[in-house]
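Asks: Coordinates only, no sequence provided:
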């Protein structure tokens, strides 16, 4: 029986399979001189060269770029310098040919296409080199996230996508309903008998789980209805949110840094071919220096992240502006929420390594963050990465019932909806911490892509929900 191989497996084992008969399947990337077929099945960025047998001349007219085929042939050492092995075909079955007229209008046509054009045909862009690279890396990032938490004794839990509350207490949410809202807003007649939304975070529910299981994490889709039409925002995206009982802020910071470095190390070790290809593409597009993508990732591993308080960050930014090294659009005032320009200056210009900022003013952070003794700041932390800014946001949670209750009142949180969250502080409450990591933004950083729409299969953004 002839063994079927993925192209990745065949290329990796090529020298051991010389003169062996094998079976491969895939899509035709190119067809040259009526004899050489370039085949790819998505398992690797590398292609397999198929040499067409003369006895198969009858099918030449049916062979077009994009066509799906099944090939049986003998593995041979290639005389060409671009590949170590090639497949001398003895039998080819064409599953489906592509009409050349249709091909001309698609992104599968072998010429340069813009990333915007690829998005217009998102159902086909998995077949392109650039997007298949990104998707393989995205897979490996997701896999190693689960691997890290499993090896560190976390339990994976599924939190609700349908919710009645807004975790942060701010921002717009997508409402879900079975009612005709033009005629009635009596939500007691709705499916859930109340107003419901798509969740912006699974954190609050994850906290309740951590107070029984110790260490938990969520990894799922979340939704925000803000009209943020930027290269860093999506309306539907994925979040990783660990929650840990008996953890203080310092332990939370150490966990987040260790976690991020584990992911970057794993991707360098397991996705190097795709990283190299992306680096070559980005060199051409953005005039970047050779190996800049790998150097950027190695920088994450090379040094401990710089830790500074919010107050220290404000002082540095204020001094830099007074020295006329930079003029910020948003004025530097203690108590303000740091903007992207401030975050990126600290990371890219001042420290030039990842930065962790902690102890933010309570007025710019959520109600559930633990109040410091000064009564002005909370035990919050953000991790800022080069080029992309904030990639992690977390805090030690407020475990004291009376203080949490007051914070909810001060920030106009509906206690009637979150009675259960408040109630957890009455049943053996303990210090606990957690953070949120934007998965898509992490993929964007690792792949070096300028637009977050290019790192998720079917981006959902304002005015766009196609496919």
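Replies: Cool, got the structure. The structure presented is a predicted model; accordingly, all values stated were derived computationally and were not measured.

Asks: When you work out contacts or count neighbours from here on, use the C-alpha atoms and nothing else.
Replies: Will do.

Asks: Spell out the secondary structure type for the residue of the chain positioned farthest from its centre.
Replies: Most distant from the centre of the chain: residue 55, at 47.9 Å, with distances by Cα atoms, centre = their mean. The three-state assignment at residue 55 reads helix, by DSSP: H, G, I helix; E, B strand; the rest coil.

Asks: dump the residue contacts of it.
Replies: With Cα atoms under 8 Å, 6 or more residues apart in numbering as the criterion, no residue contacts residue 55.

Asks: Follow the chain on from the helix or strand encompassing residue 256 and name the next helix or strand.
Replies: Assigned by DSSP states H and E, residue 256 falls within helix 249-270. Helices and strands here follow DSSP H and E; after helix 249-270, the next one along the chain is helix 272-286.

Asks: quick one: that following helix to helix 249-270, angle?
Replies: Orientation check (axes from the mean of the first three to the mean of the last three Cα atoms, to 10 degrees): helix 272-286 against helix 249-270 gives 90 degrees.

Asks: Against that first model, consider the following:
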């Protein structure tokens, strides 16, 4: 009766516009968890997270009691009990003897057909944390095809309340299976429960099917939408900056060079080491196999002579690989040197790079449109193994005309608080899961950041604070003029102030050339926002609008002036005071989820030596 009343007031749930299925979030995300939709028919699709099979009660047919036993010479006592007395037959089934062969006729034995059963599948389509319990009768579909974790199904059925109260308040009782995407059980990497995040990085194409990674991606999606909402609400225009640039945006960063000369060299020398009679790829494959043999022998510790021989063999193979690699580079280098003198043979006719920052390009649009922002990938060729840095990271960058350092620091403060509040309000279920699974204090931390004020200190004050610390020895000795490391700034936020800290007015030597020089001639109008447990999240500055000062800085750093002529033009023609900042978006996802390694929040992370997909 209760379900009928719920059904009369239930808001209709429409199928997804571009397919005939209903997205599970529209059912499970309701205030009543879908209870008001009981009795309605839906088509759902998703992937099986887990499953269990339950046997139905066997109903004996009339022929069971009519089995002729007279004259049988090899009829067991158990068979007599099973065939003659239903009560004992039920007992034998409970004891595991339900499939005992039964005689249908004298002298013949047949196996009883498998008992009918029901599969309980927990199905997720990625739209929310919760999964839907789906019941499939063995009469509808072979259950062995449906029950393996990772199996994709599209099913039509009716929502009902479980007959026995439990974890699920509703379930879909399937009337028709429309599609099954089966799983290769032996090779599916997510068949085990609770796989470590580090292991999941090796199968980044499948890991979004895990509840943890799916939640992280939904939070990431919410932060993306919040970013665009914040800037739209404050009158910023979205501008796409180039991924390929001829300008070193910071003047001292490690960059990825963009070139077509390698493909040209490949055409000239299709097989630079063919005359060796072996390819580098084949040798590298052999190294991998030989390394596995060595590791096996080390583990067994049973044959030391074999281990010594295997190690020597591996060493010789590594030497061969080094020689092949050196010869290949030498041949390619000759071709590159020949072309390098004349960049007219290059695709862009001059040195080009993957962009490290979009700040300089954004400035040109800020000087015309006022307030602009960009959101996209930025690249650094550092070979760092840090958990906070990879080769390709996404950044939010903005520039504001007619603004100074204090203005941009206030904007950064408002933006970060807006993101924290947004994710708490829009991702409550995912945040509940994250706090249970990853970081118990994450919700409290984000709530605190939305309501508390941030500490603002100068670089000089930060150095003074760190110099008096006696309970810890820093790897890099702190002194005025030294670049603050992540260890330094994290100690300020985590231990001294215990809240976000904005550090401003840095020595000019440790900030990019374009940052505005302060009146003291020693410091520049730059700032960093440091957040507890994460580190530096936002970096920004007021940029130098005075062309003479900018020219001086370019010369001091020995930068190629011709690279920045277009940038200097902005100072020659209608210059304006302006400022901006960049937020490491992937670091922001770390802050929102409580994770500690940026590789776990990037869909397909690229780092030194690793770009598998």
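Replies: Arrived safely, thanks for sending. Bear in mind that the values here come from a model prediction, so they are computed numbers and not experimental data.

Asks: what residue of the second structure takes the place of the residue farthest from the centre of the first structure?
Replies: Per TM-score structural alignment, the equivalent position to residue 55 of the first structure in the second structure is residue 139.

Asks: Likewise for residue 173 of the first structure?
Replies: Match for residue 173 of the first structure (TM-score structural alignment): residue 255.

Asks: Check the gap between that match and residue 249 of the second structure for me.
Replies: Between residue 255 of the second structure and residue 249 of the second structure the computed distance is 10 Å (Cα to Cα, to the nearest Å).

Asks: still on that earlier bit, the match of residue 173 of the first structure contacts residue 379, doesn't it?
Replies: Yes. Here residue 255 of the second structure reaches residue 379: they are 7.1 Å apart, a contact under Cα atoms under 8 Å.

Asks: These two: which is more packed in?
Replies: The neighbour comparison of residue 255 of the second structure against residue 379 (other Cα atoms under 10 Å) goes to residue 379, with 22 against 18.

Asks: dump the residue contacts of the more buried one.
Replies: Listed by Cα under 8 Å, 6+ apart, the contact set of residue 379 of the second structure reads 255-256, 354-356, 391-393.

Asks: same thing but at 10 Å, please
Replies: By Cα atoms under 10 Å, 6 or more residues apart in numbering, residue 379 of the second structure lies in contact with 243, 253-256, 353-357, 390-395, 606.

Asks: How about the alignment partner in the first structure of it: what's its closest non-neighbour residue?
Replies: Residue pairing (TM-score structural alignment): residue 379 of the second structure is matched to residue 223 of the first structure. Spatially, and ignoring its direct neighbours in sequence, residue 223 of the first structure is nearest to residue 236 (4.6 Å; Cα to Cα, 6 or more residues apart in numbering).

Asks: do the same with residue 91 of the first structure
Replies: Nearest non-adjacent residue to residue 91 of the first structure, counting by Cα to Cα, 6+ apart: residue 72, 5.2 Å away.

Asks: The second structure: which residue goes with the one you found?
Replies: Match for residue 72 of the first structure (TM-score structural alignment): residue 156.

Asks: And for residue 412 of the first structure?
Replies: Residue correspondence to the second structure (TM-score structural alignment): residue 412 of the first structure is matched to residue 558.

Asks: Ok, residue 98 of the first structure next?
Replies: By TM-score structural alignment, residue 98 of the first structure lines up with residue 183 in the second structure.

Asks: Against residue 153 of the second structure, how distant is that match?
Replies: Residue 183 of the second structure is 11 Å from residue 153 of the second structure, by Cα to Cα.

Asks: do the same with residue 216 of the second structure
Replies: 24 Å.

Asks: Can you pick out the residue with more neighbours from those two?
Replies: The neighbour count for residue 216 of the second structure versus residue 153, taken as other Cα under 10 Å, is higher for residue 216 (24 against 21).

Asks: my guess is that one contacts residue 591, does it?
Replies: No. Using Cα atoms under 10 Å, residue 216 of the second structure makes no contact with residue 591, being 11.1 Å away.

Asks: Helices along the stretch 351-500 of the second structure, start to end?
Replies: 359-369, 405-426, 428-437, 442-451, 459-467, 486-491 (DSSP state H, counting those that start in this stretch).

Asks: Just give me the neighbour total for residue 92 of the second structure.
Replies: As a burial measure, residue 92 of the second structure scores 18 neighbours (other Cα under 10 Å).

Asks: Does it touch residue 78 like I think?
Replies: Yes. Between residue 92 of the second structure and residue 78 there is a contact under Cα under 10 Å: 8.2 Å.
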